[in-house]
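**Q** structure, please.
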Amino acid sequence: MNFKQNEKINQVTDKTLVIGMDIAKQTHYACMVDERGLLLKKSFPVHQSRQGFEFFYKRILEGMKEFDKTDVLIGIEPTGHYWLNLAYFLDERGIPLVMCNPLHVKRSKELDDNLQTKNDAKDALVIARLVKDGRYSYPRLLKEIEAELRVGATLRDNLVEELARIKNKLIRWTDRYFPEFSQVFPSFGKMALAALECTPFPSDVAPQEPAELLELYRGVEGLKSPQKPKINKLIEQARISIGVTEGQTMARIEITTLVQRYHKINTELHDLQEKLTELIQATKEYDYLKTVPGLGDTTIIDLLSEIGSFAHYDHPRQLIKLAG
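**A** Purely as a prediction, here's the structure:
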């Protein structure tokens, strides 16, 4: 740990211009200090726009020339996702960017003035001095396949969560209007969804004959052969149902909408999974990970979307530390 800290401190020499930045949604604030933490340039605003970034880049070059510096190191306190645009902009121009822990910034600011007030200009100076002392970490900017995997895995997680919410809503409606439904269909398979789409209420099922429902469900896309025993049981339960009978018109609309959304998200998940699988199969790590018993494509996608390539790590303990 001390060795790493010394490495970071040694990065800042008398030829290094240290810049601290407080990140915000629209307007960031940056200030410049030397290797001792002495203020060279007071905090100035940097707007979250192409024009603002170009202005900031110009100020960096001017500052290096004015104070006779050959290197630059920019430190930020990460705020949400707003720092990413600037980070990629600086990365394209070969300017190193590091991150300071927000808790360290808060504690260091209190050491200076012991006030609870927050000020963007003041925070920029605190961040710059933390960078000068080597109290920072290196962010890993995702690129190419790693970036695609991260975005895709996040999207898949969101779709899975949305699917779970739809299931819960469908359960709520069946518990209210057709509580016996779960005795026939304990999970939402193709036939259960077909029944909800065509006959969501006991009053839709009870008068029907098994052959009529069989024909009705066959017309649902994706369901080729409905199970007759299930249909018989559904009719039996519908005829003794204790479901609520009021408000069914609007409930029918919502149930139909939920079933359609369920199908749509399921299709999107399937397509997304195929694309993510293609991405991981193009990585070097895939062949190694597939040899581990119990690791399927979904787990490998989750793993690589979080840690990226193994080439980023020198020792297995780094992965353990990343996991917490």
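**Q** okay, CA-based contacts and neighbour counts for the rest of this
**A** Noted.
**Q** check this protein for its longest strand and report it.
**A** When the chain is parsed with DSSP state E, its longest strand is strand 39-47.
**Q** from residue 313, how far off is residue 282?
**A** Here residue 282 is placed at a distance of 20 Å from residue 313 (CA to CA, to the nearest Å).
**Q** also residue 124?
**A** On the measure of CA to CA, residue 124 and residue 313 end up 31 Å apart.
**Q** to compare with the earlier structure, here is another sequence to fold:
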Amino acid sequence: MGKSSHIQGTKGAKYSQQLRGVNLEQVLIIAIDAAKLHQKALICNYFGDVIERPFFFSVCESGMQVLLKNIDRAAAAVQAQRIFLGIEATGHYYEDVIREMAKHGYQVQIFNPYSTYEERASALNWCKTDDLDLVAIAHAIKSNKATETRLLDGIQRHLLVLTRARRSEIRKRSVFRMEIRNLMDIIWREYQGYADHSQGKARKIKVFSDFWGKASLFFMEHYPHPSMVLNLGESELRKLSIRHNLKLRKTAIHKLLYVAEQSLSRNMEELRPELMLLKMKLSDLDAFDAKIELLDQEIEKLLLQTDGRLLLTVPGLGVSTSAELYAEMGDVSHFTHAGQLIKKAGTNPIIKQTGGGKGSYRNISKQGNSHLRYVVFLAGRNLCLHNKDLKSFYDRLKTRGKHERSIFIAMGNKMLKIAFAMLRDRAYFASQLSSYQITTEINKKLKYNCFISSALQAAA
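**A** Below is the predicted model:
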């Protein structure tokens, strides 16, 4: 029977090849439940007969020796011909176990928590205990449901750590920005924009085109109350703009003075707590901006050292999105086709088919890597907005009445297929636009590094 005819494809064919012709009583299944302090393991044979009852061990020199000695004892007891180890991807605690076991020649299969959840649910048992988790992992090993067998290393792992940290910092910064907006609403409601009803309909007119721009942040930090702006007057505002390079136009100055005159804000003494909090939040915001800037610099530098820089040739994918997509995809040499990556992301649609009918596509499975799933959605949205080559795909789904978010996911899946082929073949994005130029596309995205075209030429 050829590999392609196995019901689990190449992955299933490799697994069955290891079992074929082997006495299954001599096949050891070792399930490991990772945790911060108290790891637990269970050793049984392929039929589920317990060889070593569940035992605790720690991830340290002595703890790993406990695990290894139990494996050796069980292997000797059944004269093991094959040993399969599996661990659930719980936080980052599982990584140390995999690295340490690799030093002793053991390959540990990595299971998505959803796989063990399904195994536990199939037993019709709604309890969750360490022993039940071990049994679920053991069943998942037998069913060959592992998603990966290797951890990322080198620059790709560095990118994974830094891009996830960057996303976390951006989310924290968003919280601070919302708090600052709320404080400015209390201190000076019209600062973020005022209502205009002069043309018979309600309109919002912004004072600053970018609320988080240099000019807006300057006034929030130094002149956050309308009385302070009124005391300056138009001439002093012009001088401030020149002195601090705020680039305030005449219309912006007039708007600022107008909202200051019209404001019904309480006096500064009453707003003293809010003004104090605003100053603190703006200081925190500066710290977040500095951290994100530092992360952006390092991410860009590292990305240019990898094949991930090829993704920069895709219009619509910036440095951070390209780096995150490259890092979360992992080593594409571990996959035989892009569909495996889509399943890893959990953005594959659930298919419902029965009675020989055509079947229908439902919501995405969400059974994969949540980090990869997020960046697939993000990349899909960016491509829908900024990639002219793929606009026809977007338009086709739009005319079929697809929801915007569904289109973003579909576009993200398409990007996974494109990215898989680009990284596998070390090729550029194949744009059909006559105005498209690779070096121009990349250079406009780089902020901290000079792009050397020969470096990309060498990668392709």
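**Q** work out the TM-score between the chains.
**A** Put the two chains on top of each other and the TM-score (TM-score structural alignment, normalised by the length of structure 1) is 0.85; 316 aligned residues with a CA RMSD of 2.7 Å.
**Q** quick one: the longest strand of structure 1 aligns where in structure 2?
**A** Strand 39-47 of structure 1 corresponds to residues 50-58 of structure 2 when matched by TM-score structural alignment.
**Q** rewinding a little: which residues does the longest strand of structure 1 contact?
**A** Identification of contacts with strand 39-47 of structure 1 by CA atoms under 8 Å, 6 or more residues apart in numbering yields 26-34, 52-53, 55-56, 121-122, 124-125.
**Q** and residue 83 of structure 2, that's in a strand?
**A** Yes - under DSSP: H, G, I helix; E, B strand; the rest coil, residue 83 of structure 2 sits within a strand.
**Q** so where do the strands sit in structure 1?
**A** 16-22, 27-33, 39-47, 71-77, 97-99.
**Q** nearest approach to residue 180 of structure 1 belongs to which of these?
**A** strand 71-77 (55.0 Å; CA to CA).
**Q** ok, now how distant is residue 243 of structure 1 from residue 212 of structure 1?
**A** Residue 243 of structure 1 is 22 Å from residue 212 of structure 1, by CA to CA.
**Q** same deal with residue 315 of structure 1?
**A** Taking CA to CA, one finds residue 315 of structure 1 at 65 Å from residue 212 of structure 1.
**Q** quick one: which of those two has more around it?
**A** Taking other CA atoms under 10 Å, residue 315 of structure 1 and residue 212 do not tie; residue 212 has more neighbours (12 against 9).
**Q** just tell me what the more buried one corresponds to in structure 2.
**A** Under the alignment (TM-score structural alignment), residue 212 of structure 1 pairs with residue 236 in structure 2.
**Q** how about residue 92 of structure 1?
**A** Using TM-score structural alignment, residue 92 of structure 1 lines up with residue 103 in structure 2.
**Q** residues near the residue lying closest to residue 188 of structure 1 once chain neighbours are set aside, how many?
**A** Excluding the flanking residues, the one nearest residue 188 of structure 1 by CA to CA, 6 or more residues apart in numbering is residue 167, at 7.9 Å. If you count neighbours by other CA under 10 Å, residue 167 of structure 1 ends up with 17.
**Q** repeat for the one 10 residues further on
**A** By the other CA under 10 Å criterion, the neighbourhood of residue 177 of structure 1 contains 23 residues.
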